[in-house]
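Peer 1: Need coordinates for the below:
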Amino acid sequence: MDSSLFKLTSLNLNGIRSATSKGLEAWLDRQRPDCICVQELKAQAPDMAGRFEQLAGLSGHFHFAAKKGYSGVGIYTRREPSDVRVGYGCHEFDPEGRYVELRFDTPARKLSIISAYFPSGSSGEERQAAKFRFLGNFHPHLMALKAEREFILCGDINIAHQQQDLKNWRSNQKNSGFLPEERDWMTRLLHAEDAGGGLVDVYRHLQPDATDACYTWWSNRGQAYANNVGWRLDYHLATPALARLARGEHIYKGEKFSDHAPITVDYALAL
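Peer 2: Modelled structure (predicted):
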């Protein structure tokens, strides 16, 4: 690995205690990312104390959910940030532990790494309505951030954007994660000329035609994993200047720390 590359990983843990029991720390020791953005900690500060503040030499910064055993995000990093932002200022969703932002600012630039966990709407209409509210108020936050700084947002977005992003797209058009409204939200966010867009889906920037190889999540039902009946739910979303620095990606489908696969992108970037 070129030492000049910044190695950034994202992984939905489906519980940090579960993921570490399945070998996550040893994998991090081998892979040596510069940062790993994690989602679904399913832990609170007392659960983390003395055990999970650091992993494989990386120091963690977290946003915990108020509800025990629920949600929670974090970023583990080799280099200490200049500032840490916990939550994005939303009274409804900040208590759910969905956003942590590390800033690596210098006199010459403003740069953030973000770990975010978008709500799932799969449990029913109430949570789908909440997911739509989240998308509605998170969009202007991203646009305001883009106007003032460069950033890479890593996370479980809980949306498969295009038909090529899930195996059975025809039968999922009325299911959460592939609803037209959710996909339209992503399309606008990624539209190069739209004033309400301008972000880049880094994986698709590097792999525009990938289908079966792109999946990052598989249902625990049936033989979804064995048959690679998956969805691409985990993303790197970057401002254009940072997306242009992406040099390579890898989805580690063979690692089973959770029902999601880690996704790493290498950037020609120095923090």
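
Peer 1: from here on, contacts and neighbour counts on C-alpha atoms
Peer 2: OK.

Peer 1: So which residue is smack in the middle of this structure?
Peer 2: The centroid of the chain falls nearest to Gly155 when counting by Cα atoms, centre = their mean (0.8 Å).

Peer 1: Helix or strand for it, just tell me which one.
Peer 2: According to DSSP states H and E, Gly155 maps onto strand 150-156.

Peer 1: If you count contacts, what does whichever strand or helix holds Leu102 end up packed against?
Peer 2: Using DSSP H and E, Leu102 sits within strand 99-103. With contacts taken as 3 or more Cα pairs under 8 Å, 6 or more residues apart in numbering; DSSP states H and E, strand 99-103 sits against strand 58-63, strand 73-77, strand 83-86, strand 111-117.

Peer 1: another one to check against the first:
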Amino acid sequence: MLSITTANLNGIRSAARKGFLDWITGPSNSDLVCVQELKAQSGDMSPALSGPDGFHGYFDHAVQKGYSGTGIYSRIEPLHVVHGFGSEEFDAEGRYLQCDFRDFSLISLYAPSGSSSPERQEAKFRFMDRFFLHLEKLMASGREYVICGDWNIAHREIDLKNWRSNQKNSGFLPEERAWLSRVFDELGWVDVYRKLHPDTTGESYTWWSNRGQAWQNNTGWRIDYQIATPGMAGKAVSAEIYRETRFSDHAPLTIRYDLTV
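Peer 2: As a prediction, the model looks like this:
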């Protein structure tokens, strides 16, 4: 079995202090770990952060300090590493890192959030337009892919607790949800968690606001996904969202695939 984990860390140094690296090198039994929102530059990365015990580490840092960034920890050395997806605007924000292995490619993705301002929502829409074309290209290549990360969109009403009051908020806008439906229905990508668990609600959440009592009341959103080509999705056998330790405002999502690398 191949175990793949994705986790938005909301600061890799903060998550490490809370035990994230100990978890991935021990109890998680992960082979590949995609991380997002590093909030760190290359000079901030200690040897332990750069390559925890048993892992190779690869990172795409944002130009802006303390912002964004993606990474992949791998027990298997990849054949090739790709930084960015060909967008000058969003590649500067460190939102895409790809590792190519023999039988498939793994991508760590951090899609923009539009919640902070109308300008950032417009940037999110630009990202969606540009990334849709990239997803179309990847699917047409015939290669198998798993895209792990924080997509910053809850797709369906069952993917967040307070869906009625969030219909005009970034992350659950009709345009965002329709775009994700096109990714699945038009391009053929598969929401792997939903393939395994089509009807779960509260147990599917991966993000809780730090405001109020969201964590305690499980007022969450499912915005962290593993989205795969049909061949890879067909190999998925189990999924788990880890909540025992809170490393950040997101919970790690681990999916196991019937595959060896």
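
Peer 1: What's the TM-score once they're superposed?
Peer 2: The TM-score (TM-score structural alignment, normalised by the length of structure 2) is 0.98; 259 aligned residues with a Cα RMSD of 0.8 Å.

Peer 1: before we move on, the earlier item: can you tell me what the residue nearest to the centre of structure 1 aligns to in structure 2?
Peer 2: Using TM-score structural alignment, the partner of Gly155 of structure 1 in structure 2 is Gly149.

Peer 1: check contacts around its match.
Peer 2: 6-8, 34-36, 108-111, 224-226 (Cα atoms under 8 Å, 6 or more residues apart in numbering).

Peer 1: sorry, back to before: ranking the helices and strands packed on strand 99-103 of structure 1 by burial, who's on top?
Peer 2: Across those, the average number of neighbours (mean count of other Cα atoms under 10 Å) peaks for strand 73-77, which reaches a mean of 26.

Peer 1: now it: which residue numbers in structure 2?
Peer 2: Strand 73-77 of structure 1 corresponds to residues 70-74 in structure 2, going by TM-score structural alignment.

Peer 1: neighbouring contacts of that stretch?
Peer 2: Contacts for stretch 70-74 of structure 2 (Cα under 8 Å, 6+ apart): 31-38, 51, 55-61, 94-97, 99, 108-110.

Peer 1: average gap between that stretch and structure 1?
Peer 2: When structure 1 is superposed, stretch 70-74 of structure 2 averages 0.2 Å from its matched positions, counting by mean Cα distance after the TM-score superposition for structure 1.

Peer 1: what distance separates the start and the end of stretch 167-187 of structure 1?
Peer 2: Counting by Cα to Cα, to the nearest Å, you get 19 Å between the two ends of stretch 167-187 of structure 1.

Peer 1: My error: substitute stretch 1-16 of structure 2 in the last question.
Peer 2: Across stretch 1-16 of structure 2, the terminal residues are separated by 26 Å (Cα to Cα).

Peer 1: In it, which residues are buried?
Peer 2: Buried residues in stretch 1-16 of structure 2, counted by 16 or more other Cα atoms under 10 Å: 2-13, 15-16.

Peer 1: Out of those, which sit inside helices?
Peer 2: Among the buried residues of stretch 1-16 of structure 2, DSSP state H puts Ile12, Arg13, Ala15, Ala16 in helices.

Peer 1: Now Val33 of structure 2: which helix or strand?
Peer 2: For Val33 of structure 2, the element it lies in under DSSP H and E is strand 32-36.

Peer 1: so that strand corresponds to what in structure 1?
Peer 2: Going by TM-score structural alignment, strand 32-36 of structure 2 sits over residues 35-39 in structure 1.

Peer 1: any idea how far the matching stretch is from the chain center?
Peer 2: In terms of Cα atoms, centre = their mean, to the nearest Å, the centre of stretch 35-39 of structure 1 is set 7 Å apart from its chain centre.

Peer 1: Can you give the contact residues for that stretch?
Peer 2: Contacts made with stretch 35-39 of structure 1 from outside it, assessed by Cα under 8 Å, 6+ apart, are listed as 7-14, 58, 71-78, 98, 114-117, 154-156.

Peer 1: what does Ala238 of structure 1 align to in structure 2?
Peer 2: Ala238 of structure 1 maps onto Ala228 in structure 2, by TM-score structural alignment.

Peer 1: Report how many residues lie close to that match.
Peer 2: The burial count assigned to Ala228 of structure 2 is 25, neighbours taken as other Cα atoms under 10 Å.

Peer 1: which residues touch it?
Peer 2: Per Cα under 8 Å, 6+ apart, neighbours of Ala228 of structure 2: Glu144, Tyr145, Val146, Ile147, Trp189, Val190, Asp191, Val192.

Peer 1: returning to that earlier point: quick one: the strand holding Gly155 of structure 1 to structure 2 mean distance?
Peer 2: Mean for strand 150-156 of structure 1 is 0.3 Å (mean Cα distance after the TM-score superposition for structure 1).
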